[in-house]
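Trainee: below: sequence and its predicted model.
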Amino acid sequence: MNSTYSALPRASFFNRNKRRLHKYGIIIAFFILCLAVTVIGEVQVTNGAWSSNYFLSQDNILIVFRQISINGILAIGMTFVIITAGVDLSVGSVLALAGIVAARFATTNSNMAIGDTANAILIPTLVALGIGLVCGVINGTILARYRLQPFIVTMGMLSAARGLSLLTTDGNPVSQLNDDFRWLGNGYILGIPVPVVLFAVLLVLAWIVLNKTTFGRYVYAVGGNQKSARTSGINVLKIKVLVYTLCGAMAGIAGLILTARTGSAQTSAGTAYELDAIAAVVIGGTSMVGGIGTLVGTLFGVLIIGVMNNGLDLLGVQSYYQQIIKGALIVIAVMLDPSRKQQRD
C-alpha cells in the first residue's frame, strides 16, 4: 500500500518534466548542437596540432545569421500556413519570380532595365512585395473557396511562378544591379547585416500578430478545428486567404533580399527553399495537422538548420550529408509531434 502511494509522486514528477522537455526541447537541442560543433572543432587535429575554432567567432556568427535570414523570413510565413493545417510549396518559385522582376527595376543594364534605377530600393521593394502578395492571394483564394488541397494548389503555383520567372527574362539572369539595391543584401545597420535586421523586425511583428491579436487566435482556431471555428462565427475562408497572402509576402521579401545579396537575379533561385522553410517550422515544433506551433520554435528550427550547415562546412563534411541529416530531423520531429498520437487515438 505504501509503495503504491510512494510511486505516485514519481510518476507526477516524470510527467511534469516530460511536458517541460517538450516545451523547451528545441532550445536545448540548439545549444547541444552548438556545443557539439564547438567541441569537435576544438579537438580536431590539423597537422599534428589542435585547430583553432572559428565557429564561435564574431565574424562566423554574423555569417550564420546572414545565411539564415532568408530561410527565416520564408519560415515566418510558413508557420502561419502550417498552423492552419496547410502547406505552401510555392514559396521558392515565388521568391525567384519576385527577385527577377524586382531586379529589372534596379539594374543598370539597358537591355533588362524597367523604369528608373534612381529609385533602386523603393520601387523594387514594392514590386517584390506586390508579386508575393498576388501569388499568395491566388493560392489562398483558390484552395479556400474551392476547398482544394493546399499541396495541389501551391504545387501548381510552384510551376506557374517558375515558368513566369523564365518567361520574364527568356531564361537569362539579371545582373549589373544598382549599388543602393545591393545594400539590402550586403549592407549593415549599426554593425548588423541588413538581412538580419529585416528578419528580426519581421519576426517580432509576426509574433505580435500571432500572439496578441484576434487574427492570431483565429489562425490557431482554424488549424485546431475548422468546423468548430466556422460554427463560432470565424470566417475560415478569409483567414486562409490572409494566411497564404502573408506567406506570399514573406516570399517576395526573401526574393528581394536574396537578389540583392547575390548581386544578380537567377531564374533558378529559390530551388528547394520551400523544403528548408518547412523543415525549420516542423523542427521548431509546429504540428503538420494544425493548431499547434510558435514562432519562437520556428526561430530555433531555423537556427538549428543554419548552425548545422555552417558547422558541417567548417568541419569539412560534404554537403550531401547535410541533406541526409536534415531529412532525418524532419522525420524525427514529426514522430515526436504530440498531436500525431492524439490524431491516431
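Mentor: Now that the structure is in, tell me what you want to look at.

Trainee: alpha carbons only for contacts and neighbour counts from here, please
Mentor: Fine.

Trainee: what separation is there between the spatially most central residue of the chain and residue 240?
Mentor: Geometric centre of the chain, nearest residue: residue 75, 1.9 Å, by CA atoms, centre = their mean. Remark: distance between residue 75 and residue 240 (CA to CA, to the nearest Å) = 17 Å.

Trainee: one more: residue 15?
Mentor: Noted for residue 15: a distance of 36 Å to residue 240, by CA to CA.

Trainee: again, but for residue 153
Mentor: Separation of residue 153 from residue 240 (CA to CA): 13 Å.

Trainee: A further structure is provided below for comparison with the first:
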Amino acid sequence: MSAVGTTTVTSADPPASADAPAARRYLPLAGAAVALATAIIVAGLTNEAFLTTANALAILRSAALTGIVALGATFITVAGRFFSLALGQTAVFGGVTFALLMSHGAPFALAVVATLIVTLILGAVQGALVSMGANPIVTTLGAGALLAGLAGLATGGKNVRIESTSVEWWGNARPLGVPTQTWAFLILIVVAWFVMSKTRFGRQTVVTGANRATALSSGIAVWKVTTVVFVVASVAAGIVGIFGAAQFSQARISEFGGLDFDVVAAILIGGTAIQGGQGSPTRTALGAVFIAMLQNYMLLLGWSFGIRTTIMGAFILVVVVSFHLVRGRAGAK
C-alpha cells in the first residue's frame, strides 16, 4: 500500500487547521455562491428580459457546455499542469467523429462510445507527452492545431449532417423542462466533486499539484496521474462535442471557437490555483454559470464583441490577482 493511502489531504481544497471552525473550508464556495446570487439580482433589476424562463434556460444550456469541459479541465489545473488549450478542438473533433459515424449508419450508442474512446486516446497521448516532460501549454496548443487540421480534412471543410430522431432528442429535449445538457452538467458536477474529494485518485491529484516531490516520495505514480487528468478533460470535451452535434443535427468545424477561453475563465473564476494543489469542481461549475450569465447579460444590452471580450478579460485579471493577493496574505500568517 502506497503512502498516499494515509495522506491527510482528503478534499479538493486545503483542510482547515485544528483550531479553525470546520465551516471555514466552505467559505470559498459560499463566497462564490453569494457573488453569483448578487450578480443575478443586479442583472434582473437592470434588464427585465434577463429573468425570463427562456433566457434562464439559454444561460443554463450555455453554462453546461462550458461547465462540462471545465469540470474535466479542473483536474489538469489542480494536478499542477496549468491548462489544456486543445479542448475546444477536441470537442470539434469529437463532434465530427460522432457525426461521421452516424451519417454512415452507425447505431447511436456505438457512435457515442466510439467517439468517447477516440477522445480518451487523444487525451492519453497528450497526457503521456506532458508526463515525460513536455510543456503542457505547447503540447496542447500543437495538439489543438493538429486536431483542427484533421477535422477539416475529414469533412472537406463542410458541415456533416445527421438525420436521426435519437440524436435530435439528446440535443434538444428538455426533461422536466430542463435541457439534456444541463442534466448532464448537474450529474457530472456531483461525479467530479466525489472523485476529487472522496477518492484516492482525487487525493493523488491534489498532492501531485501541491508538491510533486512529495507526491513522488509518497509513492504516487505522477506520470499516471498526469495522463489520467488529461484523459478526463479530453473525454469531457468529447461529451460536449456530441451534445453540440446533436443540438444542431450537424457537426461544424467552426464550432466551439471560444471554448478554451471560457473553460480557463471558469476555472480561474472558480478560484482554482494556477500552480496546482488547490481547486474545486463545484466552484468551477459556479464559475461556468457566472461566465454564461455575464455573456448573456452583455448580449441583452447589445454590447459589441470587442466590448464583451474586453470586459471578460479585465474581470478574469481582477479575479486572478485578487485570489493571488488573498492566498499570499494567508500564507504569510
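Mentor: Structure's in. What do you need? Keep in mind that what you see is a predicted model, and the values were worked out from it rather than measured.

Trainee: hmm, residue 283 and the residue nearest to the centre of the first structure touching each other?
Mentor: No. If you go by CA atoms under 8 Å, residue 75 of the first structure and residue 283 don't touch, sitting 11.1 Å apart.

Trainee: and for these two, which residues touch both?
Mentor: When contacts are counted by CA atoms under 8 Å, 6 or more residues apart in numbering, residue 75 of the first structure and residue 283 are jointly contacted by residue 298.

Trainee: who has more neighbours, residue 153 and residue 240 of the first structure?
Mentor: Counted by other CA atoms under 10 Å, residue 153 of the first structure and residue 240 do not tie: residue 240 has more neighbours, with 27 against 20.

Trainee: what does the more buried one correspond to in the second structure?
Mentor: Counting by TM-score structural alignment, residue 240 of the first structure corresponds to residue 226 in the second structure.

Trainee: also residue 285 of the first structure?
Mentor: Residue 285 of the first structure maps onto residue 271 in the second structure, by TM-score structural alignment.

Trainee: for residue 128 of the second structure, which non-adjacent residue is spatially closest?
Mentor: What sits nearest to residue 128 of the second structure in space, not counting adjacent residues and going by CA to CA, 6 or more residues apart in numbering, is residue 227, at 5.3 Å.

Trainee: what sits against that neighbour?
Mentor: When contacts are counted by CA under 8 Å, 6+ apart, residue 227 of the second structure touches 123-128, 130-131.

Trainee: looks like residue 277 of the second structure contacts residue 208 (just checking).
Mentor: Yes. Residue 277 of the second structure is in contact with residue 208 according to CA under 8 Å; the separation is 7.0 Å.

Trainee: identify the contacts common to the two.
Mentor: Residues touching both residue 277 of the second structure and residue 208 by CA under 8 Å, 6+ apart: 79-80.

Trainee: ok so, going back, ok, the residue nearest to the centre of the first structure - contacts?
Mentor: 277-278, 280-281, 298, 302.

Trainee: that one -> the second structure?
Mentor: Using TM-score structural alignment, residue 75 of the first structure pairs with residue 70 in the second structure.

Trainee: so which strand or helix has that match?
Mentor: helix 53-78 (DSSP states H and E).

Trainee: average offset of that helix relative to the first structure?
Mentor: Helix 53-78 of the second structure differs from its equivalent in the first structure by a mean of 1.0 Å after superposition (mean CA distance after the TM-score superposition for the first structure).

Trainee: how about that helix: buried residues?
Mentor: 55, 57-78 (16 or more other CA atoms under 10 Å).

Trainee: now the helices for the second structure?
Mentor: For the second structure, the helices defined by DSSP state H occupy 27-46, 53-78, 87-103, 108-131, 136-155, 165-172, 180-198, 200-210, 212-217, 222-248, 259-269, 281-300, 305-332.

Trainee: tell me which of these sits most buried.
Mentor: helix 87-103 (a mean of 28; mean count of other CA atoms under 10 Å).

Trainee: where does that one sit relative to the chain's centre, distance-wise?
Mentor: Between the centre of helix 87-103 of the second structure and the centre of its chain there are 17 Å (CA atoms, centre = their mean, to the nearest Å).

Trainee: what is it packed up against?
Mentor: Packed against helix 87-103 of the second structure, as judged by 3 or more CA pairs under 8 Å, 6 or more residues apart in numbering; DSSP states H and E, are the following elements: helix 108-131, helix 136-155, strand 160-161, helix 222-248, strand 250-251, helix 259-269.

Trainee: now stretch 302-312 of the second structure: which residue numbers in the first structure?
Mentor: Counting by TM-score structural alignment, stretch 302-312 of the second structure corresponds to 316-326 in the first structure.

Trainee: what lies in contact with that stretch?
Mentor: Outside stretch 316-326 of the first structure, the residues that reach it (CA under 8 Å, 6+ apart) are 279, 305, 308-309, 312-313.

Trainee: please apply the same query to stretch 333-340 of the first structure.
Mentor: Outside stretch 333-340 of the first structure, the residues that reach it (CA under 8 Å, 6+ apart) are 282-283, 285, 287-289.

Trainee: can you give me the end-to-end span of that stretch?
Mentor: OK, stretch 333-340 of the first structure end separation, CA to CA: 11 Å.

Trainee: from the chain's centroid, how far away is it?
Mentor: The chain centroid and the centroid of stretch 333-340 of the first structure are separated by 19 Å under CA atoms, centre = their mean.

Trainee: return the residue of the first structure aligned against residue 244 of the second structure.
Mentor: Per TM-score structural alignment, residue 244 of the second structure is aligned with residue 258.
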